[in-house]
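Asks: Provided below are the primary sequence and the corresponding predicted coordinates.
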Amino acid sequence: MVRQSAVFGENLILRRRIQIEVFGTRVDIADTVENAGFRPTPHAMLYHLNFGYPFLDQNTRISGDISPDFTAAFNDGDKRPHPDFVDYYEGIAVQPNQAIATIELRNEALLGGMRARLSYPTAALPALGIWRAFQSGIYALALEPAKPQSPETNILAPGESVTYKIGIGIGSTTDPNQPFL
């Protein structure tokens, strides 16, 4: 449990449940945010899932319920580390009318092929961003599903709670039927 509170401000409680099956290939995370205060409180949620070397390299590809234009640009782009690279965040459009968004990163060259798959409900987490930090010595890529803060729509009444769920699976590209996510 984590509490975020301030005098004359918010009083939010986050409860997290992490589920991992023995010998499984996935991790399920369920977070419940509760307004334990006495006044309505705006809130936001962002998951930051980092991937780095050796999974991240020039052979890493992205696919899933995202813009085909972004997919093509990322897959064909230069993903090598550079000493003067400046990190940046890019908002990515998720395919419309998807109840569950699934994003997959693959690297066919790593150990004969590895993949990581992220899955989450788009109603709860409607935004998706990708953070790139391809600077030498840092070299990371993050998938970031989020519910941005909006004082008009993301308000929790006193005693109200909301639950967010994401799933992360790891598997081999040589066995596409491997059960994960």
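Replies: Sure, I can see it.
Asks: Only C-alpha atoms from now on, for both contacts and neighbour counts.
Replies: Will do.
Asks: can you list contacts of stretch 25-45?
Replies: Stretch 25-45 is contacted from outside by 10-21, 125, 146-151, 154-171, 179-181, using CA atoms under 8 Å, 6 or more residues apart in numbering.
Asks: ranges for the helices of this protein?
Replies: For the chain, the helices defined by DSSP state H cover 68-76.
Asks: same for the lengthiest strand in the chain, what does it pack against?
Replies: Ranked by residue count and defined by DSSP state E, the top strand of the chain is strand 161-172. Here strand 161-172 is seen to pack against strand 26-35, strand 114-121 when contacts are counted using 3 or more CA pairs under 8 Å, 6 or more residues apart in numbering; DSSP states H and E.
Asks: in the first one, what counts as buried?
Replies: Buried residues in strand 26-35, counted by 16 or more other CA atoms under 10 Å: 26-29, 31, 33-35.
Asks: Strands of this structure, start to end?
Replies: Defined through DSSP E, the strands belonging to the chain, from first to last, are 2-5, 11-20, 26-35, 41-42, 45-46, 49-52, 61-64, 88-92, 100-107, 114-121, 127-133, 140-147, 155-156, 161-172.
Asks: how far does the longest one sit from the chain's center?
Replies: Right, the one you point to is strand 161-172. What separates the centre of strand 161-172 from the centre of its chain is 8 Å, taken as CA atoms, centre = their mean, to the nearest Å.
Asks: same deal with stretch 38-51?
Replies: Relative to the chain's own centre, stretch 38-51 is displaced by 12 Å; criterion: CA atoms, centre = their mean.
Asks: and what of stretch 118-135?
Replies: Averaging C-alpha positions (CA atoms, centre = their mean) puts stretch 118-135 4 Å from its chain's average.
Asks: ok, now stretch 161-180?
Replies: When distances are taken as CA atoms, centre = their mean, stretch 161-180 is centred 12 Å away from the chain's centroid.
Asks: take a look at this one as well, against the first:
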Amino acid sequence: MNKYIGNELQLWGVEEAILVSGKANGMRILNVRNGKGLEFTVSLDRGADISRVIFKGDNMGYFAPCGYVSSKYYDSTGDGFLKSFTAGFLTTCGLTAVGTPCVDNGETLPLHGTISNTPCDNFRYWTEDGKIHIKTRVQDAALFSHKLVMEREYICPLDSNSIYLIDEITNIGSVESPLQVLYHCNMGYPLLSENAVVTIPSDGVTPRNKHAIEGLEHCLQMEKPQRGYQEKCYYHKIHGIPRISIFNSNIGKGVSLFYDTKELPYFTEWKMMGEYEYVLGLEPGNCLPDGRDVMRKQKILEFLKPDETKIHHIKFEFMEEAPC
């Protein structure tokens, strides 16, 4: 115990809060601080995603024009997802649909699924062995349909500026269910600017469409905000446990993502250099964002059998030196 303090919140810890303004009214959040310069916010009513990350005073993620939006305003029609897409540092897409709205196997699926607009059933947090732990549980289930549960744990060490994410997704139903998950990690200003250096150790890059072909050669080069910019997506072929990084020497800060490609075999780079819509998506997943119907046709759609569990691990490491 530290004899200089009366409560650990002087230095680190988790504080619960409820937002009260506009469409954010009633949203439950957890504000987390590790005492080493890392602060982040977990949105309990938005799938336990990470809405904000501040590293030693600088913002790391992108915050969309809509800001915080309660899940009660979610519009599941077509691309209605965008009306409440806060983006934030992390938005989880899934659990049975990712990407383009489509009809698959007779089921109408919305953009990026529903899990990021689903409140947690329960949560708890504690500090143990020099680490902050947060555990949450979210259900993605319906009558006569899929029945999945996502149990998420965040681990944040008190002696290093890292966040570990562990997701355990279980099929609690009696029939096999499609499983689609994409971790939509959104980098924003001042981390993201034309001076940011992005490193993706890929063996090959495929542009998503004809429009993206135009920028293929410079897909890792960031640009100034541009009026009328059209988003570009690139699919990177990656193996092993890669280090995906973005570092900006202007602020002397960056972040790296580590994950296992055996768990998450696909990686999407979403490059959006528009005015006020200035964001870089670094997105590991078990699928590509082309719609579940396309994944099924390409025979790469993943399934969960009854009582089966899939586990995903991602580490976010925040740094003050450019990666070697």
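Replies: That came through fine. What you are looking at is a predicted structure, and each value in this text was computed from that prediction instead of being measured.
Asks: Report the TM-score for the pair.
Replies: Put the two chains on top of each other and the TM-score (TM-score structural alignment, normalised by the length of the first structure) is 0.84; 170 aligned residues with a CA RMSD of 2.3 Å.
Asks: picking up where we left off before, give me the buried subset of the contacts of stretch 25-45 of the first structure.
Replies: Here, 16+ other CA under 10 Å leaves 10-14, 16, 125, 146-148, 154-158, 161, 164-171, 180 buried among the contacts of stretch 25-45 of the first structure.
Asks: could you check the distance from the counterpart of Tyr278 of the second structure in the first structure over to Val86 of the first structure?
Replies: For Tyr278 of the second structure, the equivalent position in the first structure is taken to be Tyr139, counting by TM-score structural alignment. The gap separating Tyr139 of the first structure from Val86 of the first structure is 11 Å, by CA to CA, to the nearest Å.
Asks: Neighbour count for the two, which is higher?
Replies: In this view Tyr139 of the first structure and Val86 are compared by other CA atoms under 10 Å, and Tyr139 has more residues nearby, 23 against 10.
Asks: Could I get the contacting residues of the more buried one?
Replies: For Tyr139 of the first structure, the residues meeting the contact criterion (CA under 8 Å, 6+ apart) are 52-53, 81, 133.
Asks: sorry, back to before: what's the most distant pair in the buried residues of strand 26-35 of the first structure?
Replies: Spatial extent of those (CA to CA) is set by the pair Arg26 and Asn35 at 29.8 Å.
Asks: And the alignment partner in the second structure of Gly52 of the first structure, how far from Ile246 of the second structure?
Replies: Taking TM-score structural alignment for the superposition, Gly52 of the first structure sits opposite Gly188 in the second structure. Taking CA to CA as the measure, Gly188 of the second structure and Ile246 of the second structure are separated by 11 Å.
Asks: higher neighbour count, the two?
Replies: Ile246 (25 against 22).
Asks: residues contacting the more buried one?
Replies: Shown in contact with Ile246 of the second structure (CA under 8 Å, 6+ apart): 191-192, 196-199, 254-256.
Asks: Mind doing that once more with 6 Å?
Replies: Taking CA atoms under 6 Å, 6 or more residues apart in numbering as the contact definition, Ile246 of the second structure lies against 197-198, 254-255.
Asks: Make CSV from the residues you listed and add neighbour count to it.
Replies: Formatted as CSV, the contacts of Ile246 of the second structure follow (neighbours: other CA atoms under 10 Å):
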residue, neighbour count
Val197, 18
Val198, 21
Gly254, 25
Val255, 25
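Asks: Format the helices and strands packed on strand 161-172 of the first structure as TSV; extra columns: distance to Ser67 of the first structure.
Replies: Listed next are these as TSV, based on distance: least, CA to CA, whole Å:
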stretch	distance to Ser67 of the first structure
strand 26-35	25
strand 114-121	16
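Asks: Show the contacting residues for the corresponding residue of the second structure for Ile62 of the first structure.
Replies: When the two structures are superposed using TM-score structural alignment, Ile62 of the first structure falls opposite Val198 in the second structure. In this structure, Val198 of the second structure makes contact with 220, 245-246, judged by CA under 6 Å, 6+ apart.
Asks: Farthest pair within the contacts of Ile246 of the second structure?
Replies: Val197 and Val255 (10.9 Å).
Asks: Excluding chain neighbours, what is closest to Pro178 of the second structure?
Replies: In this structure, Pro178 of the second structure finds its nearest non-sequential neighbour in Phe303, 4.3 Å apart by CA to CA, 6 or more residues apart in numbering.
Asks: Equivalent analysis for Asp203 of the second structure, please.
Replies: In this structure, Asp203 of the second structure finds its nearest non-sequential neighbour in Lys237, 5.4 Å apart by CA to CA, 6+ apart.
Asks: how much space between the counterpart of Ile246 of the second structure in the first structure and Met114 of the first structure?
Replies: Residue correspondence to the first structure (TM-score structural alignment): Ile246 of the second structure is matched to Leu105. The spacing between Leu105 of the first structure and Met114 of the first structure, counted by CA to CA, is 8 Å.
Asks: and if you look at Asp57 of the first structure?
Replies: For Asp57 of the first structure, the distance to Met114 of the first structure (CA to CA) stands at 12 Å.
Asks: Which residues are in contact with the residue most central in space within the second structure?
Replies: The centre of the second structure sits closest to Leu90, judged by CA atoms, centre = their mean, with a distance of 2.8 Å. With contacts defined as CA under 6 Å, 6+ apart, Leu90 of the second structure is in contact with 49-50, 184-185.
Asks: ok, so of these, who is nearest Val103 of the second structure?
Replies: When the contacts of Leu90 of the second structure are ranked by distance to Val103 of the second structure (CA to CA), His184 comes first, at 22.3 Å.
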